[in-house]
Each structure stands twice: as structure tokens, then as C-alpha cells.
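Chemist: This is the structure alone, sequence omitted:
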């Protein structure tokens, strides 16, 4: 996508103007602040800088520009954020890849026409309405979700679409027809209740069909194949409807099927979503995680449901999500439970437990022998502790397991550290802690540099002359190569550092601080030079080189005088 489009939009729409359409902002010095839309908080820690066209949250670390904000808030990709913001700015986007764009629109048009066809067929089949009402759906819900019916027959839909002027090759690309052994096409969906699948913008991109009225031995559910529009590993059923509620309630309910999802929404749980015909993927979970890190898995209570939920929670834990399991009554799925007893469903969601707590409870209720308890902890809990990405969160649950079963924390950590995953790779906690220590040392070493660069860039838009003077001052002290190295080291954190500086100083005090920091940087550089010369002096003493010793002592004295003068 052309960079010109990005620039044009940014010229028309400021960061404050865009963010204000989603959250309330108030003045905070040269910036604006509000409650972060990406995590729950009472005290505002989300800051917006009109000068730099960027935002940063001190609570969760969210940061970026207008495009990343809209992507995160709306749960859409860059291309769709570009289209949305271009529309708001009244800008016609430069035509990029006309062929692909027109092809996508054509497929969406065909799918919309197919949806209307399925809806009309549904109205003509009273048995389908009776069935869905028996399952608990009301007429308003059926209309809202545009549930339809594919009548039995090999070419009902394809004949209809061809009469509307669409080519067979395009209908096939939309995933609606298949080519048979004799090179003739036939309808993919026949004698099935049809559930449309939408992308995050609400466009229909695929269908799921549930068998109804057919006697043939065939799959209960049938999904559209992968198409240009429909990527099964990326799309979540009802994500377009649920994303606002997920953000508002700060958790998502993951269920297995379309009926479960729709019944949840009808019962007021509009934060429910389902995967689209596949096991839940990391991409799908990351889409949820952008809105909330809290996930409740409410899969069927049978063994297949438990196996599917296990795959889901392992991936969710590994990307830093907080995962709870909903204790659904044996033999029921969410749709059945909601229809049977909506209050019981509400209680079930409230009683959801973290996956580690589930295993602690199960082991406590079923085992009394200490050795068997330890075996179960190693078998059931240790593998899941491994998947918890946050070391602090993992430590919390390690301690909880240790207290529950009277096992030492050290023993559990050893088991987690040596546990091998499915690929034979082990998680070495000792190595992790050493790595964290090194990173901390680097952080401490760069503390002054972070402050000085933060102040310098905070001045960039406010006082260009002061910014340039400070930049030259830093280069004079550490050299161009040193300047570039520091900037590279702190580049990813720079936005956070600048916001921290702006929240700490007003315009007058920031200039005073800049001079103080330059002085401190100069002293640090001189101290580092003196340390190097002291090491050389030690070598000269060992080699008994008196002339070199005297020269080095003179250098040390000069540096000491410079430091005194600066102070």
C-alpha cells in the first residue's frame, strides 16, 4: 500500500482527533490523557501526544500511531484501518492492485447474494424455523444473524447466481460450488441450515452449514473452503459482533460452535466467539488478546471438548493470556445449558477457574496418597506451568501448587525447568533468570542515556534550536558512533521514555533538566575515561614502566580537574 496514502491521512487526521472518537481525553501538559481502552484501569495512564502523533499507555505498554490505535481498538488489520481512516478523512485511496481489490469486492457481492438466497429459502421452510425455535433461538435472533437454509438439490444456488449474471468460475472462487468428476459444477451446501461467517468488518466471507432433513450419511457440519476472503486459521465466528463487548467486559468466552455462540449472544453474553471449523489457532487467540488478555473457555463437557480446550488453553497461556475454564454440566454444551437454565449458565461463567486451579481441585478431590499426588502434579500441572509466559504469574502458581500439596517450590521449579515440550525442547528457568539479570544490568547502565534522549526528543517539536543544541552536545561528548549506538539500544523504548519525560517536566524545567543531564553525561564519560586509564596504570606498574606511569598519572589528574570544574 502506497506510503502516500498514509501521509495524506495523517495530514488530515491528528492522533487526538482519532482517539477522542473512542475515549474521553483531558489536557495533561502538552499532551492529553485518558483511561486506556486496551486494559481495565481506574486511574488514567493512557497518554496522547499531538506533537508526535503518537500514544503510549504506562499501564499496559500499548503504543503507536492512528493506524495501530484503530487496528487494536477495532480488531482489524492495517489495510482495513487504512480504508476506515481514509473514509473518515474524506480521502480516496490511491488504487493499489486494482485486480485484487475488484476481485475481493466481486466475491463479497456473490456471497451477499447467496445469503439473500439462503434467507429466502429459509422463509419457505417452516420445519427449519420450528427446529431452531426448539433449540432456543427466537425470530429476532434468527434475523439478526441472517440464518438461512440451503435446499436439497445439486444446482439451486448456482442456477440462481448464474441468472444474476455471475460466472461459474467466480462462484467457485467464493467457495459455493464444487467441480464434480464429470467437470460439471454442483452446490457445496445442500439440505443444510446456513450460518454466515463475517470478517472483523462485518462482511460475509464464508458459511457453515448444519445438515437438516437429509437422509444421506454425511458430515453434520460443513464449512466453506479456504478462499481469497476466508482464512480459517485467522477468522473467529462472531468476532465482528463480539469485539466491543470483549473490550468492555475485559474477557472473551470461547465456545465450540455457531449455535453455542448465538445462544450466548441471545442470553446477553455478547463477548462469545468460536473458531471457524478448525482447532483454535495462535493467530485467532492473538486477535482476542488485542482486546482482552482474559479468556474463559466454555467447550463441551465431553472428552473431545476437553481435548479441544486443552489445545486452546496451552496456546493462550503461551501468549500471556489469563485462561479460565467454565465447569459445564456433564453431557451438555453451552447452547443446551442456556436453553435449559439461563441462571445456571450465568453461575457457570462466574465459577470459571484458572486452569491451574482446576487441576489443583481435581487432584485434591481424587488423590490422597502423597506419591500419587506428586505424579499427578508432574503429569497434569507441570506441563501447563511451562506454558505460562509471565515469570511472575508462573511464580504465583508454583507457590500455590506447593502450598496445596506440601511440595517445595524448588522441586516444582526443577520439574518445570527440565520439562520437555512436544518438540523435545526444554524450558530452562535458570537460563531465563540469568538472561533477565543481564537485561537488568543493561537497563541500569543505560538509565542516564535513556533520560537524556527522552529529554532531547521531548524538545524536538517544542524548541527545535534547543533540540539541535542538545543533540550536538551529546555527539561532542560520546561521538557520532556512540550517539548512534545509544539510539539503537533504546529505540524500542523511546516513545515510553519521551512520554515519561513530558509527564515529569514542564517546558521551562525540561530545558533546565537538559543542561543538567548533559553535565552528568560529560561527567560519566570522563569517569569512564579515568577508569580505562587506571587499568592502563595497573599494567604499567606491573611492567615497571615509570615513564608511562607518570604520563598516565598526569592524564588522571587532568580528568579529575575537569570533573571538579564541571561540578
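Modeler: Yep, it's here. The structure displayed is predicted, hence computed values, not measured ones. Numbering: from 1, shown residues only.

Chemist: use CA for all of it now, contacts and neighbours both
Modeler: Fine.

Chemist: Would you mind stating the distance between residue 142 and residue 135?
Modeler: 12 Å (C-alpha to C-alpha, to the nearest Å).

Chemist: more neighbours, the two?
Modeler: residue 142 (18 against 15; other C-alpha atoms under 10 Å).

Chemist: tell me the contacts of residue 227?
Modeler: The contact partners of residue 227, by C-alpha atoms under 8 Å, 6 or more residues apart in numbering, come to 173-175.

Chemist: which one of the residues you listed sits closest to residue 62?
Modeler: Residue 62 has its nearest neighbour among the contacts of residue 227 in residue 174, at 36.8 Å by C-alpha to C-alpha.

Chemist: what's the spacing between the residue lying closest to the closest one once chain neighbours are set aside and residue 416?
Modeler: With sequence-adjacent residues excluded and distances taken as C-alpha to C-alpha, 6 or more residues apart in numbering, residue 174 is closest to residue 107, at 5.5 Å. Applying C-alpha to C-alpha, the value for residue 107 to residue 416 is 49 Å.

Chemist: Quick one: list the elements packing against the longest helix anywhere in the chain.
Modeler: For the chain, the helix that runs over the most residues, judged by DSSP state H, is helix 507-543. Here helix 507-543 touches helix 447-460, helix 464-490, helix 546-566, going by 3 or more C-alpha pairs under 8 Å, 6 or more residues apart in numbering; DSSP states H and E.

Chemist: Buried residues, it. List them.
Modeler: Neighbour-count burial for helix 507-543 flags 510-511, 513-514, 517-523, 526-527, 530, 533-534, 537, 540 (criterion: 16 or more other C-alpha atoms under 10 Å).

Chemist: quick one: the spatially closest residue to residue 470 that is not a sequence neighbour and residue 193, what's the gap?
Modeler: Spatially, and ignoring its direct neighbours in sequence, residue 470 is nearest to residue 456 (6.3 Å; C-alpha to C-alpha, 6+ apart). Per C-alpha to C-alpha, residue 456 is found 63 Å from residue 193.

Chemist: One more: residue 326?
Modeler: Distance from residue 326 to residue 193, by C-alpha to C-alpha: 28 Å.

Chemist: Included below, for side-by-side comparison, is a second structure:
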């Protein structure tokens, strides 16, 4: 268990905008930051971060919370893991008690797989640096590739001994379960067909140098292993199989090391292999990631899109099937990103070029030889078409198909003008071709929609009007006011019900100097009002307790002691109005009134409105439950009339006209 002291220190030290900035590109928006949602596929920002409140809200998915909640949602950390991650980031020493065997057994399956993968990385690194065979074979290989000791340690490279079950045996002896060794793909279990109870365990990566594959937060998800023997039957590179923690199509090699540089440089270099990434990083080009030999996927592109809108794809000088590789470019364009392409000289690849040239030369080459995708694709395909008019026409269609993927209309037009110049063809023809592609796409979409409509044919009814839950909204507002202004002292105009000389009930104003939370608590207590919503009720009592106990109440500190379900609810409440900032009303000369300028009025109106609502609810209940007895009937009618009179008085104070 992590000590309370450590947890408090983490919350006090961690800056939400810094932590989220490691995963999402954030831009200043007034006192807040905004960015693209890391939880959904979108092209306009709906993700808000409040440095003042130290909470975030994703309006596209509805998720929200504090810094720990973000790590738990985004990286699937457990609460202790999130605290440890932040402690490591901010150099805070973690005080914790040893876990019992029972607690270890309670760790869920995903967590067990992460633990096994983390142990495997440490084991392979230890073999590389401390075993004679590791140093002689694995370390020698990396040194031959030109990697320094610092680089090898940074990327946590390792070596798996060329023995059938050396790793598996060691892991089992350390207490790691075979079930998780098998599920992560580190070990292969083969059963005897004649005797199913008899099985043998083998190391998947036997005799290979190891490249750990990290998540954006640095957790080991899986491995890539390169064989060093000349066995032609074995694959040169072998990856971990798909598992609950490793999905090849959703991971980019090197993203953990590159994320900050990508955001800072506002550009990402995309290469093919592990060594390309490592060599470029060692040379000084840090904003580089690899698709690890797989075809580029939309999920991988979205990972980059959170950090930058610009991708430069680096191809080998003699890359076979370069045209096939260009298909990934269309996927990038569909995401609304800007693409450049750079090829290296004949016989060179990013690894060799970075190894044999200085940082200045590499940077200069990348700058001068990175071409816009349309220029590159057109020049490549024009060479293939040569003087063949049919191939030339196909080339134009191919390029126009790529342009059609771009969501931005202005960008499309600019590319068409560029294409017309390169291909020596009229813009009118290209626009016509684009229109035809658009019609074809629209026809296919319409066909799909019609098919869905036929499959889910329903009888048309009048659309049901969704009723607003007035009590829920008012209780939510009370929580919001307590969180934002609970400790502030205000001058309130309190209303006291008195009988005048004529015997009529009237509300007389009385001045009251009190803290906001005191005013709310006393008013609700006087009317014996208890919040109906269970979540709000829990939050309300915790808030009143904390505000009464601590004059220097802090939302961030308050959230640190709550369970994550309540944290998410509070974040949603506090960030609700921040979504309007996304629309940038100031540019339209619309300036909403600041709440801080009318806190006392806001509190009074919210409580009065809740009173009115509950009075109407009580009147309705009395009308429904009137007894048949005449005497009882008269008593109920008298009570109803008193409530109606009180309701009218309260609404008069609220300047409302009621029937």
C-alpha cells in the first residue's frame, strides 16, 4: 500500500497540464487548455484541461476527472500505478508497505501481464549486460550497429539466451505464473498429444536480441526480437502475439521516447524499423517513431494526431514496393493531417544514413528532401506512366483519389492546382474527376444508410419530448457552487417568513454575512431538505465536512481523497460550462456574465428555486392523496392553500410570474 503522505505529495506536486501534455497536444484557450480527444476520433477540439481546478473533461466521450483519473482512463493504470507513475515523473520517493500474497493474487489479469512483461524486459537487459553469452553475442551485435551504451540502456534493449527455456524457467522460479507467460507470448507451451497432462515450455524469443515495445506512458506492452543466427527457416524479426495488453495495430515503436519532441517540433518522422528509430534518436532526431514493419493503421495515425498534425514519412532509397507503401498516405490524409515524404539516396535507409552522417547533415537532408505528398506521388507515378496515355490517365485518377480523402476543401483546391501543373492537365478536368469520385462515395454511403434503414424499419411516431429533471439540475448546481465558491464570504439577503399586521404571511429581508457553504447548509437544514441524488448526497456531506474543517479548501486536495467515480462526477460538474469556451464566443463579440460577480444572488436563487420546486411537488402529492373524509379533506386543502401562498411569495422574490 502507498502511504497517504506520498499520495498527498503527488497531488500537490503533479501539474495536470504537464502530465496530459505528454499524451495530447494542448493549446492555450483563455485560462484553460484545449486539444483533440484522446478517447475518440475527432477533428475539432472537445478536450478541455483546467490548470486552476486541476481537472479535465472530454466532451466527446463524457469522461473527466483529475490527473490520476486521466492516467487510469488513458493508460489503463490501476490507482497505485498512476500514483507511482506521477511519483517517478516528479522525482517523489514512494513510501509503501509490502503487498501480501493475497493482495498480489487479487491483481487483475491485465496487471499480471504488465508485471510479467516488465520483468521480462529487466531479465533480457540483465542477460545482455551481465551474462558472458549476453555480452559476447547480444551486446556485440548492438555495438556493431553503432549503438552507444547510453542508447542501449535508454531503449532498454536486451538479449534472450539461445537456450530452449532459460527465461521461462527463471520467471517461474521467481513466482510468475505460466498462465501469464503464455498469454503475453513470452513462453510457448506445447502439450504431449499422447499425454495432455505432460507439457513442455519454450522461450518464444530464444537466441534473439530484444526490442521492448512501450506504451505512451512507458509500460512494456510486448517485444520485437531479431534473430542473429543464419537459420533461413526462422523469421528475421518476431513480434509478441496479440494479447490483452499488446495490439500491434494500435502501437508505435518509440512513441514513449518521442512524444515530447513530436509536440515541440510539431512534426513526426515515421520510419519502418526499430533500428531506424534508435539510430535517428541517437543522432539527435528525437521526434521519430516506427510502425514496426506493419502496414500503417488508422489507430497508429490517431496516436500521432494527438501530438501533431504533421507527419513526414521516411522511405529507404531502394524500398521495394514503394507504391504499395503509399497506400498508408491516404489513411493519413483521411485524418486531416499534413503529409510529407522523404526518400534516402540509393542503398541508404534511415538507420545507415543517420549512422554515417552528422546531425547537421541529417537535419539539412530531411529539410531539403521532404516533399509534399502530391509532388512526390505525382513524380513517382509519372515516371512509371512515361509516354503511355492509359497509364497516365490511371496516374491522374490515383492522385485524385488521394486528394478526395482530404476533408478540408481549401486544401483540396490547392492540391488540385498543384496536380494540374505537374500533370499538365486542366484544373476543370481534375475538378470534374473529383466530383465524380465524390458522387461515387456519396452513392455508396446512401446505399449503406438505406440498407440500415430497411434492416431497422420502425413505425413513425411523434418524437418524445425529453423532460428536464429539475431537481437533479438544481442539486447539481448546489454542488457546483460549493466546489467553486464554498469557502468565500458573502453578504446575503436572507428571507424570513413573518406575519404582518393584517395577519398575512410575508417574506421580510434580513442581511446575513456568512460563508457560502454555511448559507447553503443552514437553508437546506431549516427546510429539512436532503439531496435526492445519491451521488450528490455523498459529495455534499463530504464537501460540507471539508469546508467546515479547512479554511484553505482546495478542490485538487479534496478530489485526492475521493473514489474515482465521484471524481469523474465532480469533474463533469465543474467543467460543464467550459465547453462553451470551445466555441470562442469572444470572437463573435458575445461575452457571458462572470459568475464571480453575483455569487450571493446565484446561491439565493438556486436555493429559492429548489424550495419552489419541492413545494410544487408537495402540493401535487397532497392533491393526489386527499382522503375521502370531509374533515381530513379540509385540513389537506388548508395545507395546500398555505403552500400555494408560500410558493407565490418565493416566486415574487425570484421576479417570476406564476399562474
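Modeler: Yes, it's here. The model shown is predicted, which means the values in this text are computed figures rather than measured ones.

Chemist: what TM-score do we get after superposing?
Modeler: The TM-score (TM-score structural alignment, normalised by the length of the first structure) is 0.63; 428 aligned residues with a C-alpha RMSD of 4.9 Å.

Chemist: about what we covered before: what is the neighbour count of the residue nearest to residue 470 of the first structure?
Modeler: By other C-alpha under 10 Å, neighbour count at residue 456 of the first structure equals 27.

Chemist: just residue 6 of the second structure next, same as before
Modeler: There are 18 residues near residue 6 of the second structure, going by other C-alpha under 10 Å.

Chemist: So it, which state does it fall into?
Modeler: Three-state call for residue 6 of the second structure (DSSP: H, G, I helix; E, B strand; the rest coil): helix.

Chemist: the helices in the stretch 101-250 of the first structure, which residues?
Modeler: 126-134, 139-144, 156-163, 168-173, 239-249 (DSSP state H, counting those that start in this stretch).

Chemist: Please identify the most buried of the ones you listed.
Modeler: helix 239-249 (a mean of 21; mean count of other C-alpha atoms under 10 Å).

Chemist: Could you dump the helices of the stretch 101-250 of the first structure into CSV with distance to residue 57 of the first structure added?
Modeler: Listed next are the helices of the stretch 101-250 of the first structure as CSV, based on distance: least, C-alpha to C-alpha, whole Å:
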stretch, distance to residue 57 of the first structure
helix 126-134, 45
helix 139-144, 36
helix 156-163, 50
helix 168-173, 43
helix 239-249, 16
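
Chemist: Of all these, which one is nearest residue 338 of the first structure?
Modeler: helix 126-134 (12.6 Å).

Chemist: Run through who's touching that closest one.
Modeler: With C-alpha under 8 Å, 6+ apart as the criterion, helix 126-134 of the first structure contacts 122, 138-139, 149, 193, 212.

Chemist: Among the residues you listed, which ones are in strands?
Modeler: Using DSSP state E, the subset of these located in strands is 149, 193.

Chemist: Highest neighbour count among the contacts of helix 126-134 of the first structure?
Modeler: Of the contacts of helix 126-134 of the first structure, with other C-alpha under 10 Å as the count, residue 149 tops at 28 neighbours.

Chemist: roughly how far apart are the aligned residue in the second structure for that one and residue 34 of the second structure?
Modeler: Aligning on TM-score structural alignment places residue 149 of the first structure opposite residue 159 in the second structure. Note on residue 159 of the second structure: its distance to residue 34 of the second structure, by C-alpha to C-alpha, is 43 Å.

Chemist: One more: residue 549 of the second structure?
Modeler: In terms of C-alpha to C-alpha, residue 549 of the second structure sits 34 Å off from residue 34 of the second structure.

Chemist: Please identify which of these two sits among more neighbours.
Modeler: Higher neighbour count among residue 549 of the second structure and residue 34: residue 34, with 26 against 10, using other C-alpha under 10 Å.

Chemist: Now do the same contact list for residue 564 of the second structure.
Modeler: The neighbours of residue 564 of the second structure, taking C-alpha under 8 Å, 6+ apart as the test, are 65, 69.

Chemist: where along the stretch 251-400 of the second structure do the strands fall?
Modeler: Along the stretch 251-400 of the second structure, counting by DSSP state E, counting those that start in this stretch, strands occupy 268-271, 288-290, 310-315, 338-343, 371-372.

Chemist: Tell me the counterpart of residue 234 of the second structure in the first structure.
Modeler: By TM-score structural alignment, residue 234 of the second structure lines up with residue 218.

Chemist: In space, what's closest to its match - neighbours in sequence excluded?
Modeler: Excluding the flanking residues, the one nearest residue 218 of the first structure by C-alpha to C-alpha, 6+ apart is residue 211, at 8.0 Å.

Chemist: ditto for residue 507 of the second structure
Modeler: Counting by C-alpha to C-alpha, 6+ apart, the residue nearest residue 507 of the second structure is residue 497, at 4.6 Å.

Chemist: count of residues packed around the equivalent of residue 378 of the first structure over in the second structure?
Modeler: Using TM-score structural alignment, the partner of residue 378 of the first structure in the second structure is residue 396. Using other C-alpha under 10 Å, the number of residues around residue 396 of the second structure comes to 19.
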